[in-house]
Structures are given as structure tokens and as C-alpha cells.
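Asks: only geometry, no sequence info:
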């Protein structure tokens, strides 16, 4: 009723901004074409940012766009996280209704944290184990917007970013980086004059400057001629030269000040004082007294105040309140929104009114708001109630009321995964702590997030404050503020000194271990060892379960082997004894991984598959990130690459459903590993690039770079390898340490790159540094390839005078480390044989038998690159012993595979060997080598034999004891390798060339990875 009754203080004619409007129009056009765009509009307060956005939204709506606007509110800094995003989503929901619900189908429970209209927020997603819990919310929000933007053009606005909470900034940053498709334009505004050097928005804006899809617009003040045009619009006539000049000089081109000056000095006479506040208060003071009271209430109620709340606080009758609001809206002081809320037309006006109040008057008005909400909580939206009460009571200077309200608001922020705001609220609770009576402090149950933390069970006020510190430690970790977390732990441990509470001390030491790893200061073992020492003689408890489970997880990363297996088994038993199911699943996964590492693969994989089944059935997202990814990685590390790809397919489907962007990077990276092993290098590169696209953390960015470096080195692209190594080094700075899964591949590629550039001494030094760092041997997947790179560098240095000193010592170190490594699986044993043979070659003592053993081992595996290299080495050894015919056949066979892979360094090496031995790389010798197999693995030849016999995929699966899906994958690979279009063509070619039947058939049912 009151929305359209403002007096004419705003020009009906939009003035200027031609350049900015053109830029926005261009962004809108590109968004219409399906390329998401964004623009960030800055400018001083009152310069006209909101008016520009309003005009643009009107233009966008006429072209068929759906628009929605959210405004950052000052209360957001006190815990009302995601407020503008929730408002935008609510605006879309009002316009699209069921269509939005359908677009959110399957993940509405997560999005309900931002849009309660979608139902109850989903349970689970405990961040203690689920590191991507907040990222999942962000990814699902992006997916919702992309889905909605497929059918229509969306223009979404977030105003007043200078008041934004950190969670809103993080979500916006994620959207701006990750939105890839859809007809979508995001706009945001901020006050540039409020962005001081330490303002939290400054680094956010700097980050946006690096995004090519984000436009930065800075609105200047109006020129003298533009001020004249604005006055013409407001006055409805040409202003007098005197008024034009005075308004321009007084306003200095600020559009809002022009409006204010024009509204109070239409005749150019009686100009106001130079005080900006006085200028802004003139129209307020001209209102009736009741209207002035309501305006002051709105100023203290927040950025927007609900009509019902105003009525409850003001004590006015309905008619009297409406008349007061009518006067304030008519004077262009307040603005009435469609949702029956009221706000100041401009924030500068609100600030002036607020500044005009006495300190006691402000706190009294805030108390009245808080009391009204306690009497009638339904006066505001349920999601906003805790934060509003916390803010009102805090500013009312009533600690006894404020502390419980602040703690409740922190719980609400945590439920939204707004951990930065949760930490801010808990900091406020700590500030209030000493001002609250002790009986109230000791009655509060605080550490709800710290599930294994031993909550205070007595009236000891120091211990009850420790509960608060425990909750703050976790909030700091989840908010990405590890330094603050370490500081809080130091404070807690000082308070615990001499108090005889080892369980609490152990809990804080365990958390310190995690934070030290996050900060890259240490591997965290010293802290974990101290925690274990504190509880070793105590009866089992949830703290025991957490500490020992954490130790098992630590060992699985840093010291995989029998010792960690013992720790993991103890963790499993403890979790079962105390009934800790979540930690118990993680303990079982650590135990399963160690079973695989110590040669008990079948037993370990059975546990993995059992836990993975529970994860799928119960949607245990926090466990999924270990169950499926580790299963995939360990299958690959033990030579079961095809099975690893099957797990990857299911894992990727689940990761997409859960919205786990960084987890998708892990899965794609592991897929790249399996595809590289199988010789499908183009697919491996595509998977590595996909991993890089999804990477959100330093670890996943480093691992994606590693996979691309591996491919570049194998294919001889040293420029790409060097660039990738640089990216890997930058990301690894945060995670560098003794964990084999990170350190061994990093050392491998540094060594290989140095050797490829002829820097043999550097390669030797890098290997020595890796060994001297005390790296745990780790599993064969990570350590054997590092040894192989080191021995290959020594082999290449044979005969180089500068490399002779230290050559024998380097080989001795390689052999020493190789002797410590396990060879429980065929692929590890094959690498061991290859490293031994290459070491002998480096000494000039390699025998045909050495390389024949390596070839035989790799012939039983799906490792075409390693097999081609071993065959080339065997050919070299045969040639040295005068067996030219066998050497030529093997070399030609190896060359065909290496050339097909694009392994240029290996191809060039074989070409040099052929030239030296006067051999033809095209030569085939039926008497001394097997028929051409087109790179088919032994298992693929088994499958091909059954295809040639007319068997269906299901029959093939039954005869070979594999799954039908695996049989289908094998058939697809066979068709691709033979370059035929049907099973019949494959069978005919196989019989014609002798690939199946006689020597070319390995025999159905042969043992091998399925």
C-alpha cells in the first residue's frame, strides 16, 4: 500500500552512466548466449549504484529475464550468514515455485540450509570427517542455478558487499569461479569508500580481478552537466543557474546529495550548514513526532524491519503506525518492500539517524526489539531469529541474556556450515564470558560439535570455559583459520595444566596435530604421540577412540606398514567397545588399507567393499571420501587397473550426486593413473585435465599437475613438464613432507625431469635428498616408480665422465632401498625385477636373463609401457650376445607399442639401438617372437578367444569368473585396439593374424586382474 507513494526526490529520468550501461548490456548479451557472466559495481556511498542496478533490472525484465535481488545486512557480520543468497533464492522460489523444487530434486535437504522453503535441512555431513561439507553446499547451489538458467535468463543481484559475511563472500567466489554453463548474470555492488586497507572485502575483490568472466565497474560522481540533468528531472523544470551551481558545489557530484539538496532548497535559498549529517536529518526532523519515533526504531532494528515487529516494539495502534510509516515513505526516508518490511531508502540516511541517537537510547531500543521477539518469535523468519536475538541482546548490553542467545546463534551458523560466522559468534561469547554469573556459565552445554570431547560434568567454571574453547577450535579449523585454532589450543592447554584432566588434554593435542599438518609446520606426530601417552593407562572412552583412530589415519598416510596395521586394529576394537560408529568406519578403512599394504589384499579389499556398500546405502558422505577413493587407488597400486576404473565410475556418480567438487578431482586423478597404466594415454590426459578443473585444494591441484607432468615426461614434452613441475611445486609447498603418496611421486618427477635435461648430478642429488629425508618406504605404487626414475637416471649417466664419481654409491643406495620394499603383488615384483635389471645395466653387467625375467613379469600385467621398455632392454641384451634375430623381433614389437603410446623418448632410444645394431624396426620374425598382438593384454586375448568362439558377454563373464560389466569393458578395448567396428570383424582379424589359437592365445581362465 505504501510502496508507490514517495514524493518526487528521485529523478524520473535516468542520467548518464552510458559506459557502464553498455558494459552491462554486453554482459547480458553474452549471458543470453549461455556463457555465465558477472559484474561488480563499486562506488562511494550515494553515487548511484543501486539506481543503475534498478534501471538495468527493469531493462532485463523487459527482455524476459527472471531477476532476484538480495542485500547484505550489517547483522550478517554477527552471524546471519548467507542472508543475501537466501533472499535471492527465496525470490526465485516465489517466481518459479515447483520448478525450483524440481531443479533441487535429490539435494533439497542440503539447499534447505539456504532456502528453508525446500524442507528440513539434511542430517549428517559432520565436518569432523567430511572436509568438503561446506564445498558440497556451494557446489549444489551452483548446480541449482545452472539448471534453472538452462530454460531462461537469470539476473541475480547482491547489494552492499561491504557488509557481507565471509560465508557469503566464499559462496559468491565459488559461483564466480565454477559456473560453466547457463544463461546467468550475477551482479554485485559495494561501497568503495568503505573499503579500507584491512577490510575483508579487499582480498575478495583482488581475487575477482583474476577472473576473466568478471567485470569491475567503478562509478564516478556526476559531472556538472549531469547534475543539471538530475535537477531537471527532480524539479520538472530547468534549475536556475544559482541553484545548479550551489547544488553542484555542495554535492560534489554525489547523486544522493543532489537529491537531498534539491528536496530542501528548491528555490536555491536558505542552504543548509556544511554538516552532512545535518543535511540528511533535515527531512527526518520535518516529520511528525510519531513518524520520527518510527524512523528511529527502524534505524535500530536492522537493515530491514518487519511490519509486525515494528508494531510490537512501537506500541502504536495499527492506524497510528501506518500513518507514521506513510509519512516516512512519502518523504522518501523509508522504503516499503513487497514482503511487508521497511528499510531506509539509503544507508547514509540510516547512519545519520543512528548517529543522532544517544548511546543509552540505542541500547534501550535494542532491548525492546529483543523483548518483543522473545514474546512473539514468529514476528521474524525462523532462520533469522537466533542471529537477530543475539545481535539485539548484545547491543542492549545485557550479558546474561546475550550469552545464551549468542551461543544459540552460533549453533544456527554451524548448521548452515557458516563456520567463519560461528567462530565470530563464539569469540563474542568468550568476550561476554566473564560478565556472566558463574552459575549461568557452568549450566551451559556448549561443545555440541566436538562429539568426542569430554563435556564439562561439574560446576568448575574453568572447565566449562574449556567446552567453549573446544567448540571454537573446531570452528576455526572448519573456517580455514588454523592459526587461530592453534592459539585457542594453547590457551586451553595452559588452563588444563595441573588440573588432572588427561582426556581433555588428549583431545586438544589431537586437534593440534591436525592443525599443525594443515599449517605445514610438521607432520603432527609429536602431538599425536603426546595425546596417546596421556590416555595409555586410562579405561576406554570416546576420546581414546578418536585419538587412536586419528593415529591410524596418520599412519596410513605417513607410515603405511605392519606398525600402522597394529594401531588400526586397536582403533577398530576401541571404537566397537565405546560404540563410536563413525570413527569405527574410518578405523576399519585404515585397517583395510594396511592389510593391502602388507600383502593381504583380498582380505583388505573385502573390508573396503563392505564399508563402501554401507556408504552407498546410508549416504555416509564423510566416509565416502575415503572408502571409494582409497579403494580405487589401492586397486590401481596392486595392478588391478580395470577394477579401479569400475570403482571410479561409481565413485564419480556418487561424488556428483553429493556435490563434492574436490573429491571429483581425486577420482579423476586416480582414473588418470589407471588409464596411464593401461596404455590409454589420451584418456589419461583427459582425466588429468578433468582433475585439474575440479581441484579446489593445494593437494588436488598438485596431484593434477603431477599426472600431467608424468604424461609430458613419458611423451618427451619437456616444456610442458617444466611448467607442470612449477605448478606442482607451488601447490606442494603447503603439503610437502614425508607422506609417501605426495613426496615419492614429487621426487620421481623431479629426478626424471633433471635426467631428461641431462642434469644427471642434479637427479642424483634429488634422489639422495629424498632418501635422507627419512621417507617411509611406502607402497609399491609410489616408491617403486621413484626408484625406477633414480636407477634410470644412473643408467643414462653410464659413460659420462662427470657422473662417474658417486655412481657406485648412488646405485648402492638404490639397491638398499629396493631391498626394503615389499613385493607382495605381481606389479610390485615386476617393478623390483626391472629396477634390478636397470641397476645391472647401469653397471654394464646386465644379462639376458635379467631382462627376460622383467619381460615375463610385465607380460602377465596390463602395463604396456613398462613391457615395451623391458622388451627394448631385452633386445639390447640379446643384441650384445649376438642374437640379432630375436633382438630385432622384440625391438620391433616394443617400438610398435611405444609409438602407439606416443612415448617419444623411448621411441628415439629404440631407433638409436636399431641403428647401432642395423636392425629394422618393421621387421617381424615368426620363428623368434609371438605374432602381433596389437597391444592386447593376456586377459584381453582370453576374452578375444571367447569372442571368436561366439560367446556373449555374459558367457564370457561366467567362463572367466569376471563381472559382465568388466567383460563389456574388455570387448570395447579390444575393438578399439584392433580398429574394427564389430565383434565379427574382431574374430575374423584375430584368426587371420593368429592372435588367437596356438601361441597367440593365452588360454581362457588364465589368472590375471579382472
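Replies: Structure's in. What do you need? No experiment lies behind these values; they were computed from the predicted model shown.

Asks: CA only for contacts and neighbour counts going forward, please
Replies: Fine.

Asks: Just the buried positions in the helix or strand hosting residue 721, please.
Replies: For residue 721, the host element (DSSP states H and E) is helix 718-732. Of all the residues in helix 718-732, those buried under the rule 16 or more other C-alpha atoms under 10 Å are 718, 721-722, 724-725, 727-729, 731-732.

Asks: Reformat these as JSON lines; add distance to residue 563.
Replies: Formatted as JSON lines, the buried residues of helix 718-732 follow (distance: C-alpha to C-alpha, whole Å):
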{"residue": "718", "distance to residue 563": "40"}
{"residue": "721", "distance to residue 563": "37"}
{"residue": "722", "distance to residue 563": "38"}
{"residue": "724", "distance to residue 563": "35"}
{"residue": "725", "distance to residue 563": "33"}
{"residue": "727", "distance to residue 563": "34"}
{"residue": "728", "distance to residue 563": "31"}
{"residue": "729", "distance to residue 563": "31"}
{"residue": "731", "distance to residue 563": "30"}
{"residue": "732", "distance to residue 563": "27"}
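
Asks: Which of those sits closest to residue 421?
Replies: Nearest to residue 421 out of the buried residues of helix 718-732 is residue 731 (C-alpha to C-alpha; 27.8 Å).

Asks: so that closest one sits right up against residue 702, yeah?
Replies: Yes: using C-alpha atoms under 8 Å, residue 731 is in contact with residue 702, at 5.1 Å.

Asks: alright, now check it against this:
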């Protein structure tokens, strides 16, 4: 039995839960001491999404648990309760676990910390998750360390503390890479990092974030959708990234649908297809299942309200909404209650799009959360001369071309000079883009640049596109010439 258990563990931690479950079922057929096998089988079934079978396995393990397995199974039961939304019961059960095993203690603290955060005490939840991380470090158990860090970065990000979440996530990924651990361990951490990099406007780092083939399909797909959202905000077509995500996801879920809709609505709005953006958001929010997070619903409502406002003021012949006031009221009525400081600001943005809140104050709120794109958008809507100039500088730095065009239109209407210089500026390039530009000047191909900078060819292609766009160059040779002229 012990050999079968070790084989199953190796398969599970290598990201092959189906094979691990098969190995465990074979072992269970002739096992005398079944509890530890059942415990690992429940974990595999849970990860694979077979929740009914997982619950039955857990109940069987609970009936057989003795000694050290009592605490393990109790924490697994708390984790199960948490997955069902029974946060208070899960928190109580996880808090009652008494064990000297640091790995089991770390698991219990992870469950308790998430529940505390979901029940409204985010600061206490974060402190508990830090304790979980410490216990996991002491235990030397990589699985529990990644669980603790994954939960910690999730709670930090979902409460608007993206900078801290990104820092902890990057440190953890570096440590796992040094230890030679399989990428499957890092899936949750990697996705949380992608979400925080997107929020922080660190889109170049997001472009460079690798998505290893061994990462489970759902997490890999969501990382690609974070990249798609960033592409849309830069005026690029997100469809290729969305289609790639659709190929690898293990059955689209509510969060996936919301992210796809958001990226497509942003892209439609950037092209001036305001009505299409409104309808995309309206339809998705109207059909939103309970599994869709409040934050995603808020973002979709805000994007729909913003597109509806653009449609009202758009010049020329555009297809107007049949009843713009009714559309506005419908989207406002669907706004969920906020969960955390970031959600609170998104809700304020929704009311500001309807003319019921202060854009200047909202811009400062986004500044406090260190979300530069959203702050620049709020300053654009505010329309004050200095606010527009501030927004313009941010849009140029982020390469957010649709927002930059929106700022230019607003500035022209109000006759506000943006203090642009006519010639393209190398100062708008990121350090990595400067590296790529230098190698372009030496006549390197994308493949050669990728090899020299240790990047993927696809990432280099994105950098080259950004360099050409920022410098207004028609091709690689022209970009190199502009660089020579200004150095």
C-alpha cells in the first residue's frame, strides 16, 4: 500500500490527478488501511471537479480516521465546507484542529484565513494567511507553502492590495523555479500574479509571464485572458488570445465568460463600436450566475455604462440605444454590493458614469490602490486641464492607445494643450523595449532577440509591436533610425 501511495503522490504533485486517482482506486481494492489512500483520492477528485464523488470519499475517510489522520481529514472537511460557501462553519472547524504537524497546521490556517477574509475581516484573514505561510516554511512542505501563498496573494489582490500580492507572488515563483518544482505547483500563484500585474498597469511584465504547458487548463486560460484584457486596453485585438484560452479551458465557467466579455467589450469600445460593447455587457450581466464574482459583475456594469455614455456623445452617424435611460437604470440596478475597497471604487465609477459621483475623487481612490490606468480614465472623465495632462502622461507610459485618443478628443473639444512634442520620444519605452530596440538596430531577428534576452519569440514580437507603435515607425529599420537620431 505504501508504494502505491507514494506513486499516487508523485503523480498528483506532477499535475496528473487523473492518473493518481486511478492508481489509488487500484490500491484501495486490496488495502487494509484505507484512510490515507482515501484522503489523497478525495484531493484528486476535488481538483478534477468531481465534487459529489469527492464528498463521498471524504465521508468514508472520516469514518476510518485515527491518530494523525483525524486532523488531516478535519482540515479537508473544512476545505470542503469553504468550497460550498459555508465559511463560518469551515472557519470554526479549521480553528478547532489541534496538531503538532506544521504542514497540517499550515493547511488549517490557510482555510481559516480565507474564511476570515470572506466573512469581512480582511486584515485578520491576511494575518492568519501569513501565519500559514510561516508554518508551511517550517514544515518544508512545498504543497502547503504554495497553498498558503496562493491564498494569501488571492486575498491581497481581491482586497485591492495588488502591489504586495505581486511582490509575494514573484518571490514565490522564483523560489519554486530555483527548487526545480513542477509548474503545476505554481498555477494559482501565477494566475494571481497575472491579475495583479494587470491591475497595476505592469503590462509588459504580464506579457512576459510564462504559461507552462503543465499548468491546469483553467488557470492557464485565465492568465491568457488577463493578457487579452491588457491587449484590448492597448488597442490590440484580443481575439487570438481569447481563442487560445478557449481551446485549453476545461469547460468555460462564469469567471471565464466574464473575462472574455470584458476583453471583447473593451476592444469594441476602442473601435467606436459602443452599442456592441453595451449589448455584450448587458447580456452577460443579465445571465450572470451566482458563481460570477462581484468584482467581475461590477467591471462589466461599469464598461457597459461607460460605452453607453460614449454612445450618447459620439459624433456623426452611430446606432444609438433605443432607450439609453432604461439601459443605464438596468445596469445600475444590477450592481452588486461591494466586497473590499477595490469593489467600492468600481461601484463609485458606475455611478459617476451616470453623473452621480465625483471623477476627481475617484481618481484619487485609484491612486491609493495603485491602479494607474483606472486613475487616468477617471481623470479623463473629470476633464480638468491638469487632470487631462496627468492622464495623458499615464496613457503614453502604459501605451494605452484608445485612452490616449479619448484624451486627445477631450482636449481638442476643450482647447487644452497637452504639451506633446511632435517627435517620438524614446523616454516612453520601457527598459525591456529599449533592449529590444537596441538589438533591432543591430539587425537581429525576433528569434535571435528571444535567444539573447531569454524570452519567447512571441513575447519579443509583442515588444517589437509596442516599439514601432510608440515611435510611430512603419518598420524595424525606421525604428532603429529614430533611435539613432535621438541618441
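Replies: Great, that's in hand. Only a predicted model underlies this, so the values are computations on that prediction, with no experimental measurement involved.

Asks: Could you get me the TM-score between them?
Replies: After superposition, the two chains reach a TM-score (TM-score structural alignment, normalised by the length of the second structure) of 0.71; 412 aligned residues with a C-alpha RMSD of 4.3 Å.

Asks: about what we covered before: after the helix holding residue 721 of the first structure, next one along is what?
Replies: helix 740-756.

Asks: Superposed on the second structure, what's the mean shift for the next helix-or-strand element following that following helix?
Replies: From helix 740-756 of the first structure onward toward the C-terminus, using DSSP H and E, the following helix or strand is helix 760-772. Helix 760-772 of the first structure: mean distance to aligned residues in the second structure after superposition is 3.8 Å, counting by mean C-alpha distance after the TM-score superposition for the first structure.

Asks: Neighbours of residue 88 of the second structure, how many?
Replies: 17 (other C-alpha atoms under 10 Å).

Asks: Settle this for me: it is touching residue 115, isn't it.
Replies: Yes: the pair residue 88 of the second structure / residue 115 is scored as a contact, 6.9 Å apart, by C-alpha under 8 Å.

Asks: can you give me the angle the helix holding residue 721 of the first structure makes with helix 740-756?
Replies: 150 degrees (axes from the mean of the first three to the mean of the last three C-alpha atoms, to 10 degrees).

Asks: which residues sit against helix 718-732 of the first structure?
Replies: With C-alpha atoms under 8 Å, 6 or more residues apart in numbering as the contact definition, helix 718-732 of the first structure has outside contacts at 698-699, 701-703, 705-706, 708-710, 712-713, 749-750, 753, 756-757.

Asks: Buried ones among those residues?
Replies: 698-699, 701-703, 705-706, 708-710, 712-713, 749-750, 753, 756.

Asks: Out of the residues you listed, which sit inside helices?
Replies: Per DSSP state H, helices hold the following members of those: 698-699, 701-703, 705-706, 708-710, 712-713, 749-750, 753, 756.

Asks: mind listing what residue 123 of the second structure touches?
Replies: Contacts of residue 123 of the second structure (C-alpha under 8 Å, 6+ apart): residue 117.

Asks: Per the alignment, name the residue of the first structure opposite it.
Replies: Using TM-score structural alignment, the partner of residue 123 of the second structure in the first structure is residue 602.

Asks: In a helix, that match, correct?
Replies: Yes: assigned with DSSP: H, G, I helix; E, B strand; the rest coil, residue 602 of the first structure falls within a helix.

Asks: And it, how far from residue 631 of the first structure?
Replies: Taking C-alpha to C-alpha, to the nearest Å as the measure, residue 602 of the first structure falls 12 Å from residue 631 of the first structure.
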